[in-house]
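1. Sequence and predicted model, in that order:
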Amino acid sequence: MTTRRNFLQQASLLTAGVLLLPGCVMAEGNKNVGIQLYTLRNELPNDVKGVIGKVAKAGYREVETYGYSKEGGFWGLSAEDFAKLLKENNLTSPSGHFGMDAYIGEGKDEDLESYIAAAKAVGMEYVVVPYLGEGLRQSADDYKRIAQRLNKAAEACKAEGLVLGYHNHDFEFKQFGDTTGYDILLQETDPELVKFELDLYWAVRGNKKPADMFKAHPGRFELWHVKDMDKNDPKLNTEVGSGSINYKEIFEHAKEAGLKHALVEQENFSMDPFKSISQSYTYIKENLL
């Protein structure tokens, strides 16, 4: 949360012309910390307005949505009503996760059209593919077909002023000969149209070094999912700064990656979820940005 003290400190540094500020330099200077609302999936459906209010109180200024459908909207709210709720809480939503399996596998263009309409109504910048069903990704050729569909979707997004993004898990790093599904997606999609939301936890769990990925494909990773890995059980998440992932090192490469939006996500908790998201926010704001 920006306090008067923090504001004055930042203003004095800028006035003095100090360039060696701690932390990363995001592309286009965005220093907001966001959250993927899937983090609060158990609480959100029962109290949308209350949860959004608590997210804002924790200091977040950006949220990423999940689970939208044309029938159910955003947890029972239309895109327009959800946009109003965000505005009331001084929040914006730069991106949303929209299920794309039917679009990719069955050619349901109408799904994509409904997602684009919802994204525009909320004021989003990115329509993000969150996951690939197992049946879609059995071979290298499957990933090439997926890339073709992503390129087509990206063109449709661009025509409406949006950008298509792709969010990974760890299955994309499975080897197919001398390549991986993720490498195929990077190579076969248009770098000007398709950006990547790198889930840093899953990348590390997939034995990848994010800095190497940024160096190989500079500017393509405009969104990050920031969630830490439990030191005792790598299959579990923990609060950012409390786990085994060296986030200070990763954030040093933010500019090379093209980072514009850093979004906290956590899938399991050992404390109250709202205390957890506040702790992660504070760590990122004070130590990484």
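-> Sure, I can see it.
2. From here on, just use CA atoms for contacts and neighbour counts.
-> Noted.
3. Assumed Q148 was part of a strand.
-> No. Counting by DSSP: H, G, I helix; E, B strand; the rest coil, Q148 is not part of a strand but helix.
4. so what's it up against?
-> E188, T189 (C-alpha atoms under 8 Å, 6 or more residues apart in numbering).
5. and with 10 Å instead?
-> I104, D142, A154, L185, E188, T189, D190 (C-alpha atoms under 10 Å, 6 or more residues apart in numbering).
6. right, and the third one touches F196 too?
-> No. In this structure, A154 sits apart from F196 without contact. The criterion is C-alpha atoms under 10 Å, and the distance is 11.9 Å.
7. Between the two, which contacts overlap?
-> Joint contacts of A154 and F196 (C-alpha under 10 Å, 6+ apart) are L164, G165.
8. List the buried residues for stretch 108-122?
-> Buried residues in stretch 108-122, counting neighbours by 16 or more other C-alpha atoms under 10 Å, are found at D111, L112, Y115, I116, A118, A119, K120, V122.
9. got another, please set it beside the one above:
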Amino acid sequence: MRILTALTLIFVFTQNSLAQNSIDSQVDRLHQYVGHWVSSEHAGTESIATFPAIRMHNTSTMNKLSMQVEVLQYQDGKYLPILTELIGYDAKSKKIIALGQNQHGVIFKGMGRFTSETKWEMQDLDMLGNFYLRVEFDFQSPTNVLLEGYDESGKSLWKTRYIKSNPKDKNIGIQLVSVHQQMLKDPEKTLRELARMGYSYVETFVYENGTFYGMSATEFRDLVEGNGIQFWGSMTFHDLPAADDWEDALEWWSKTIDDHVAAGVKYLTTSNNQLSSIKNKGELKRYSDYYNAIGKLCREKGITFAFHNHADEFKTVEGTRIYDYFLEHTDPEYVYFQADIYWMQVAGVEPIDYFKKYSDRFLSWHIKDYKELGASGEIDWMALFHHADFNPPKYMVAEVEDYSYPPMHSVQLAWEYLYHSVLK
């Protein structure tokens, strides 16, 4: 019996081959500052107080060319505005320009630029041309930025650390294959970053011999939850067994399901890379029976099972599309489906047709594009999420497999696109 590994190898190769992408333009570097931020207890720590001294809301405008900044300070039991700014990239001067006003009514103009992906400097003058402030920004991670203000002589006046704290109210998940190398290197830091970006839960794909990223089910669950996120979904693989290996395969699934139950997982998915070799409907029936058996085990143990598609599922066998056969010949009580929108697009089928016809069979969507979400313009996400004949499923999982930027920046853009542009 063989555990399915081809997809894992493909994903790992993709991550490795694209790991050198960088954030090159001033506009993209500036966009790192977009989002909801709160100040840490002091500049030397990332710990957040119950009522942070500062809250900052940075809203992207003008197709990411600029942002509106609002800074609020906690005073006498409420948050009061102390600063507002418009910050943008000026195409003529090739500089980042800011126009702001503080709570004392002073209006100032700032000018500067990023000297690297993570270092940003701004020189501020008041409207009489007098020196106002020099500020240095140090993005120590995508969700952690240290600000330091200097007077005209170069003396440090203050330091403030901002930690990103995007909202989680729209229940957006992330497939961890999107940040696979980062998870292998430092799972705790990666999970903390994803939680701060606004992701509500994670979906894994690396279950092996009872472990997740080398940790037991309970260890991994505690690590995830300890970093402000939930472990709700998992994708794992086991090939269709030969007839004499059927019981062994179901025993493997039984143990696998037990491990996922211990981890607190709500749903378990699988996919298959053998489908292109199917020759007849008899083989399709064996697959359907296999998924029914797995789904029944999941139901008995309190979690939900779903089948995840790629493109091969939309090929035909004896005049019948494989995906259609699975939908018609698996038991709705035991087998749901996780639609990978991108692979449906690649296969040349219309996802809307499936969601209209089988509206109660889809537990989850994998929300993936040809690059970062929304970048290709080839998938009509608004039509999918706001269709009159069906609702989006319970679990919406963002996934990025091809990158224009470092993976952590790309998954932040995916969350922003879903949160601000699609999930109205």
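-> Great, that's in hand. All values reported here derive from a predicted model rather than from experimental measurement.
10. For the two chains, what TM-score is obtained?
-> Their TM-score after superposition, calculated using TM-score structural alignment, normalised by the length of the first structure, is reported as 0.82; 257 aligned residues with a C-alpha RMSD of 2.3 Å.
11. Sort out which one of the contacts of Q148 of the first structure lies nearest R4 of the first structure for me.
-> Nearest to R4 of the first structure among the contacts of Q148 of the first structure: A154, at 41.0 Å, using C-alpha to C-alpha.
12. picking that back up, identify the farthest-apart pair in the contacts of Q148 of the first structure.
-> D142 and A154, at 18.2 Å, using C-alpha to C-alpha across the contacts of Q148 of the first structure.
13. In terms of neighbours, single out the busier of these two.
-> Counted by other C-alpha atoms under 10 Å, D142 of the first structure and A154 do not tie: A154 has more neighbours, with 24 against 16.
14. mind checking the SS state of that one?
-> At A154 of the first structure the chain is in helix, as set by three-state DSSP.
15. Show me what it aligns to in the second structure.
-> Matched across to the second structure, A154 of the first structure falls on G295, judged by TM-score structural alignment.
16. same thing with K49 of the first structure?
-> With TM-score structural alignment as the criterion, K49 of the first structure pairs with E188.
17. Make sure its match is indeed in a helix.
-> Yes. E188 of the second structure: assigned to a helix according to three-state DSSP.
18. Just list the residues touching the closest residue to it other than its chain neighbours, thanks.
-> Leaving aside its sequence neighbours, E188 of the second structure sits nearest to L223 (C-alpha to C-alpha, 6 or more residues apart in numbering; 6.7 Å). Listed by C-alpha under 10 Å, 6+ apart, the contact partners of L223 of the second structure are P187, E188, L191, R192, M215, A217, I229, Q230, F231.
19. What's the match for L223 of the second structure in the first structure?
-> By TM-score structural alignment, L223 of the second structure lines up with L85.
20. separation between its match and D101 of the first structure?
-> 29 Å (C-alpha to C-alpha, to the nearest Å).
21. What about P393 of the second structure, how many residues nearby?
-> 17.
22. For the stretch 301-424 of the second structure, just list every one of the strands.
-> Assigned by DSSP state E, counting those that start in this stretch, the strands in the stretch 301-424 of the second structure fall at 304-308, 316-317, 320-321, 335-340, 362-367, 395-398.
23. Buried ones among the contacts of Q148 of the first structure?
-> Applying 16+ other C-alpha under 10 Å to these flags I104, D142, A154, L185, E188, T189, D190 as buried.
24. Which one of those residues is nearest to Y201 of the first structure?
-> L185 (18.9 Å).
25. and that closest one, how far is that from R5 of the first structure?
-> For L185 of the first structure, the distance to R5 of the first structure - C-alpha to C-alpha - is 45 Å.
26. Same question for V204 of the first structure.
-> 36 Å.
27. Between these two, which is the more surrounded one?
-> Neighbours were counted for V204 of the first structure and for R5 using other C-alpha under 10 Å; V204 has more, 17 against 9.
28. Can you flag which of the contacts of Q148 of the first structure belong to helices?
-> I104, D142, A154, L185, E188 (DSSP state H).
29. Between those, which sits nearest G59 of the first structure?
-> Distances from G59 of the first structure to these, taken by C-alpha to C-alpha, are shortest for A154, at 31.8 Å.
30. Identify the residues contacting the nearest residue to that closest one once chain neighbours are set aside.
-> Nearest residue to A154 of the first structure, sequence neighbours excluded (C-alpha to C-alpha, 6+ apart): L164, at 5.0 Å. By C-alpha under 10 Å, 6+ apart, the contact list for L164 of the first structure reads 95, 116, 125-129, 150-158, 193-197.
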